[in-house]
Every structure is written in C-alpha cells, then in structure tokens.
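Colleague: Sequence first, then the predicted structure, then my questions.
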Amino acid sequence: MNRASAGFRTTVTQISVGWAAPVTRSVPRVAACEDVAFESRRYPVGRNGGAVGGVGRDVAGGARTGRPEHRTPVFRRVVVATAVVCAAVTAGAALPQAAWADPAPPTKSLEEVHQEVEALYRKAESATDAYNAADEQSRLQEKNVGDLTKQVSAAQERVRELKDRVGELARTQYRTGGLAPSTRLFLARSPEEFLDALDTTRRGQDATRRLLTETESAKAELEKYVKAADERWKRLKDERKKKDEAKKEIEARLDAAKKLESRLEEKERERLRQIEEEKARQAQRTWLASDALKGVSLKDAGSATEIGRRAVAFATAQIGKDYVWGAVGPDTYDCSGLTSRAWATAGLGIPRTSQEQWRQLPKVDVRDMRPGDLIIYFSDASHVAMYVGDGMMVHAPRPGRQVTMAGAGSMPILGVVRPGA
C-alpha cells in the first residue's frame, strides 16, 4: 500500500527537554501539517527564537487573548520539531511509487532449482530423440532420393533408346515393306522368295509391336520413379523441418537450464551436483531393495555373449567424454549415440534413437538382463543406458556431464531390450 494515501496517520511527538516522557497524539497527517503551518504563520519564530508579532492563544488551545504572545522555548521546539516531521512525511508522499515497491520474491531453493533444471534437461533429451529420429529419416530419404534419381535417369535413357529403335524399324519397314502383298508376289522371282519376304515383314511387325509395348512400359516405369522421387523429396523436406524445430526446442531448453545454473555461485553449483548424485543413489537403493531383482544374482558378468562383452568394453572405454546432443562419437556422445556406436563397433547395427531401440529391439525382463543389454528409461523412452553387470550401467547423462557409470535403477526404468536376440 502507498504510504502517501490519505488514510495514513502519523504521530506527532511533542519533544521537550526535561519532560519525563514524550507526549503524543495521533492526528491525520494532512490535518497535523495544516496545524503546524497555521501555527507557523501565526507565530513565526524570530531570529532569537521568540515569536514575532501576532495574536496569541494559550498552548492548551484556550481562548485567544487578543495580544501578542511570547511562547516558551518548549513550545517553540514542539512547533519546529512537528514541522520537520510533517515536511519529511510530505516529501515521502511525493516520492515515486517504485520507492515503496514490494520486496523481490524469495529466491528458489537449490532443491527447486534442481527440479526445474532436471525438467528442462528431460525435455531437451526428448527433443534430442526427435531430432535424431528426424536426422536418421532425412539421411534415409536423401539416399532414397539419390537412388530414385539414378533410376529416373536410367529409365529416361531406356525410353530414348527404345524410341530410336522403333523409329529405325519403322524406316526399314517403309523401305522394304511398303508394297502390297499382290505387288510383291508379282515382283518375286519365285514363290519361295515371296514367302520369305512375307515372313520377314511379319517378323518386323511383331518386333515393332514388342518395341512399342516395351517403350510404353519404360515410360510408365519412368513416371513411377519420378512420382516416387517427388514424394521422397517432400518427405525429406518434412524431416528437415522437423529437425529444425527439434533443434530450436533443444537449444531453448538448454539455454533456459544454463541460465538457471549460471545464477548460482560455484558452491551452489557444486551442491546442485551433490543433490543430483544423492537422488540417483537413493533411487538405486530403493530399486535394489524392491522386488524388481528378487532372486537374481547381480554377479552376472559371465552371462554376457561375446558380442555383448565387446559392446560393454567399448562403452566403458568412453567414460569421461562429454555429452553433446546429437553426437555419436568418437569424442562426444548423447545417450543413444553411445549405445548405437558401441553395438556397431561390436559388430551389430541397431537403431539410432532410444525410442526406436525400444520399439524395434527384442524386449527381455529386467530380472533376465545381462551385460550389453540396453535399459530404456522414462515413459517416453527418451533415455537409454547399457547394462554392465553388478546392478550398474554406463550412459551419457545430459549436457554438462560426461559419460559415466551409475546405478541401473537410478532413474525410472521403462524396460530392457537385447540387441541380436
């Protein structure tokens, strides 16, 4: 509320030397100041502190005496002090509203910052998966468009060749077969020559029909390739648009997260990391204590296949390398870039994104997982890690972090998939 509002009341203190206690009375601010102004006009203070000419009244507000009155020093101090108070309050009323602005809202706790940052990174990771999917589709469509372009060129060349052959055959028939059968019989030296010429003409006509049919088929095939190439090109443009949109979303989420973290002091950022790690450890403890792995021995490294061991060896060798969204190595990775590269290096190609890995690869029960299996996290399958045994996994966590080892249950598990099963 503005302190200059009309309803505000101030306390005027009559200050005097030697009083046992200040005497106060509460009056409307405006009225109090008017009283002081009135008193100042009626009894101006002279150079020596005395009142200068005027008609007096007693201090208690009694009847006027009709004669000039010299006020006591106490009274003069009261008037002067009250005038100072009123002047200060009135000056305060003239200050801009911003001078009395509400205090800034309380800063967020580190726990709140942690939750907000994690939410932003989760959304960025989902957008990264969308980007990776669009990127993969773009590459596929580019290859398809390239293949179709070659097929269109080959079909066009075939049509031109057939047209040339049809034209040549037509010219030959015109030169040799333009006569009526009766005329050819008359000009033939023998019946055999006539029959041979007739047979040749028929074969030429059959060849012409076949060439015409083949030409029409080649034209139809060419049109099919052109149409397919056009459709693929439209899909390619759509995928590129999706990539651009996903990229913008990723950058917006990451910028927001970085701004939040940049407002923290170094000690607070370190504490934020500790909160993150402690939450992960607590989630792992809860997972291990649950029935998810009841009756399962975590000492299962020996159950991995040879190709699975190679994939694990590659993934763990990347520990310490930075997370970069959209990266597939060799120096930086995102989560699915790490798992897809590890399995490709081991000798088996798998889908690029965590969502496609979840959708396409064979699923296994969590209790049956073995080193090399991929653990898919969150309900939207936006994060993936590789199980390495003993209840642990290796993964590329998020921007600002490095490839690391963590508890397999440190995040909500959607399910487990097994490449090559």
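Modeller: Received, thanks.

Colleague: alpha carbons only for contacts and neighbour counts from here, please
Modeller: Noted.

Colleague: Any idea how many residues pack against the nearest residue to Lys294 once chain neighbours are set aside?
Modeller: Distances taken as Cα to Cα, 6 or more residues apart in numbering place Arg367 nearest to Lys294, at 7.9 Å, with adjacent residues excluded. As a burial measure, Arg367 scores 15 neighbours (other Cα atoms under 10 Å).

Colleague: take the one below as the second:
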Amino acid sequence: MGRGRRSGLAVAVTVVCAVTVLGAPGTALASGRPDPDPAASAASPPSPASPASPASPASPGSSASPAPVLPPDKDLEAVRTKLDGLYHDAAVATDAYNAAEEQAQQQSAALVGLAQKVVQGQQRLDGLKDRIAAAAQAQYRTGGLPPQAQLMLSDDPQQFLDGAGRVLEGERAADGLLLDMTRTQQELKRDADDAADRWKKLEANRKAKAAAQQRVKDRIKEAEQLQATLEKRQLERLAELERQAARQAQTAWLGTGILKELRGRATTAGEKAVRYATDQIGKPYEWGAEGPKTYDCSGLTSQAWAAAGRPIPRTSQEQWKQLRHVAVADMRPGDLIIYFQDATHVAMYVGDGMIVHAPRPGRTVTLAGAGTMPILGVVRPDAD
C-alpha cells in the first residue's frame, strides 16, 4: 500500500476506533436490500449504558408526561439476537441466490453455444442429404446400371481402365458421404440431448434463485417489522448494545496479541484491491449487488479483486472453497476474512486489525474491527 494511501487509511482507522463504530458481530450479511439503520436513525448518541428507570415525577402544575420506560437490556438483547438470526438467514439465502445466478449465467452461455452447434449440424446434415440425392439422380440418368456393368459393356479398353478408376473413386466418395452423414447425425443428437439437459438445469437454477430471492425478502421484511415495533429510544439503546458487543469482541481479539504477528505487506495487486474496496466506503448495501453504486459483501470483495486483475468466485462460500487458505497470523492487506461456520460473510483485511466490508441491509460499506465477528478463516486471492 502506498505511503500516502496508508496514512489516509490510518487516519480513517483512528477515527473509526475513536467513535467505536466497529459493526456488530453476527449482523453481517452476504447480501441484502438497504433498510433503515437503527444506529443511523438515532437523533443523537445514547448516554452511557445504564438500567432504564422511570422519569422523576413532574413538578406541581406541570403538564409534562413521564418519559417512556425502556424494557430491560435483556429484552433488547433478545431483540438483537433475533435480528442477528434473521439477517444471518438472509445471508444464507443470498449466497444461494448469488450462486444460482452465476450458474444460470454460465448455463445460458453454454446453451447459446450448443444451439449454434445444433443449427450448424443440421445445416451440414441437410447438405449431405442433398449430395446423396444428387448422386442417386446421376445413377438414374445412366439407366440405373451399376458402374461395373457399364464398364463390362464398353468396347474401349482404355475407357474401361479410366472408368474403373472413377468407379473406385465414386464408391469411396459415396461411402464417405454415408459415413459423414451418420457421424453428423450422431453428433447432432448428442448436442441436442446436451442442450435439453442444460435447459433442465437452467430451469432448476432459475427456480432455486427465485426461491432464495423470496427467502431473502421474507427475512429482511421480518427484521424490518421487528425493528418497527421499537420506539426511537429503544432503537438508540439497541444500537448502543450492538456497538458494545462489537467493542468487546474486537478487544478480546486484539487481546490475543494478534497484531504483533501481523506483519505481512500487501502485494501490488493487493494494494489495488484494498484501494478499490476502501473507495467504496459509504455506498449502500444491497443484496445481490456488485456495484458500482451498491454492494453486498462478496460483491464488494469480488469486484475489488477483479479491479486488481485477479477474478475470484462471486460468493463468500465459493471464495472459501476455491481460494488458497492462509493462517490468520500470516494474513496481509488484501486477504479476505471469511466469517461464520457456514462462510456466509466475507470482508477484506486492510491492515492495523481492520477490515472493509458491506455489513448488511440498512448499512453502508464501512471500516470495522476484524475481530467483531467469528472468524472462520482467511483466504488469499493472489500469489506470493
């Protein structure tokens, strides 16, 4: 990473750490539609955490009504856990949607190629049939006698010898035409069967994509409805609980001394990928999106590495399966951190214990602590 870029990033990291907006653990999503952010919708940061209590009685003659009483923190913690579960389910469905979409695109392209082969094969078969028909007509014009019989009736020896050569050539040509037609028919049938099979798979993927899309929408709608039941002060308190959980998780991760081991430097391609990803900070999250205006988590990482000249799989699960695994202690800027046991979230490590990622619906691409979510492992898109 260039010195000027690294300095700017260090300033951003410092600011993020100062305000402790590290992103709540367990709320990351592999993709999703932007929804109102409880933290962003708060009018002002809440005061330090303390048990809610009824407001003081109003003074005599005052018409002011008592402030609403917040539910106990344990109730809001239950809400936060429920929201995390809903967004995680949406993440699983989103990865399924993205995978089905990618497969459908590949199969559509393959179908187009097969259709062209089928058309070309049919045209070739028609041409062979025309040539065979022409040969049959020529034989009919000679009286229907076999070429051998015509030669036996000839009085000219030289004509007989010349004709014998032509007969052999004709026989070979006829045999070649028949063999070519048989082979073309077989290839045409094979391509047609292959196209039919791919069409069935394409339809199955389209149905799987539609089902996954509906699951994403259902989970996000349920999360929205749950948040809609909370009052403004409750949303503020919920956002504070998320930040507290994030701080605790990041502090515990840093407490392992991991930063002392992280000394890897980004490659040239890694610097390009980091630059692309950090340039997207502030853009909204949208499930299934790959930019340039909105992103989901794997859309951001795949596009960042595509911009660096290294195309990688589209989904977080395929990135985990196909890319080279490295130890967390060996990761360097540009590497991808895969989160949760089912690999449903991915972020890019940018250095100094921080990541850039697209968290979930209602959030924007942001910097966060690398330890704010449970780490499954680290993968490296580029070579050493």
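Modeller: Arrived safely, thanks for sending. The shown structure was predicted, so the numbers you read here are calculated from the model rather than taken from an experiment.

Colleague: The residue nearest to Lys294 of structure 1 pairs with which position in structure 2?
Modeller: Alignment note (TM-score structural alignment): Arg367 of structure 1 maps to Ala329 of structure 2.

Colleague: thinking again about what came up before, specify the local secondary structure of the residue nearest to Lys294 of structure 1.
Modeller: Using DSSP: H, G, I helix; E, B strand; the rest coil, the structure places Arg367 of structure 1 in helix.

Colleague: before we move on, what about Gly309 of structure 2?
Modeller: Gly309 of structure 2 ends up coil, using three-state DSSP.

Colleague: Might you report the residue contacts of the nearest residue to Asp335 of structure 2 once chain neighbours are set aside?
Modeller: Distances taken as Cα to Cα, 6+ apart place Arg380 nearest to Asp335 of structure 2, at 4.9 Å, with adjacent residues excluded. Shown in contact with Arg380 of structure 2 (Cα atoms under 8 Å, 6 or more residues apart in numbering): Leu323, Arg324, His325, Val326, Gly334, Asp335, Leu336.

Colleague: and if you look at Asp191 of structure 2?
Modeller: Leu114, Lys117, Val118.

Colleague: The second one: which element?
Modeller: When you say that, I think you mean Lys117 of structure 2. Assigned by DSSP states H and E, Lys117 of structure 2 belongs to helix 73-141.

Colleague: So what touches the helix or strand just after that helix?
Modeller: Following helix 73-141 of structure 2 in sequence order, the next helix or strand is helix 147-152 (DSSP H and E). Residues outside helix 147-152 of structure 2 that contact it (Cα under 8 Å, 6+ apart): Phe160, Gly163, Ala164, Val167.

Colleague: okay if I get these as a markdown table plus secondary structure?
Modeller: Supplementary listing: the contacts of helix 147-152 of structure 2 in a markdown table, determined by three-state DSSP:
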| residue | secondary structure |
| --- | --- |
| Phe160 | helix |
| Gly163 | helix |
| Ala164 | helix |
| Val167 | helix |
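
Colleague: Between those, which sits nearest Leu238 of structure 2?
Modeller: Val167 (93.5 Å; Cα to Cα).

Colleague: what's the matching residue for that closest one over in structure 1?
Modeller: Checking with TM-score structural alignment, Val167 of structure 2 has Thr201 as its match.

Colleague: Test my guess that that match contacts Gln173.
Modeller: Yes - contact criterion Cα atoms under 8 Å: Thr201 of structure 1 and Gln173 qualify, at 7.4 Å.

Colleague: number of nearby residues for the counterpart of Arg190 of structure 2 in structure 1?
Modeller: Using TM-score structural alignment as the criterion, Arg190 of structure 2 maps onto Lys224 of structure 1. Here the number of neighbours of Lys224 of structure 1 (other Cα under 10 Å) works out to 14.

Colleague: same check, this time on Val19 of structure 2
Modeller: If we define neighbours as other Cα under 10 Å, then Val19 of structure 2 has 9 of them.

Colleague: related to what we said a few turns ago, buried members of the contacts of Arg380 of structure 2 into PyMOL, please.
Modeller: Buried subset of the contacts of Arg380 of structure 2, written as a PyMOL selection, criterion 16 or more other Cα atoms under 10 Å:
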select buried, resi 323+325+326+334+335+336
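
Colleague: So which of the contacts of Arg380 of structure 2 are in strands?
Modeller: Among the contacts of Arg380 of structure 2, DSSP state E puts Arg324, His325, Val326, Leu336 in strands.

Colleague: Where does Ser26 of structure 1 sit: helix, strand or coil?
Modeller: strand.

Colleague: Tell me who's in contact with it.
Modeller: Arg9, Thr10, Thr11, Val12.
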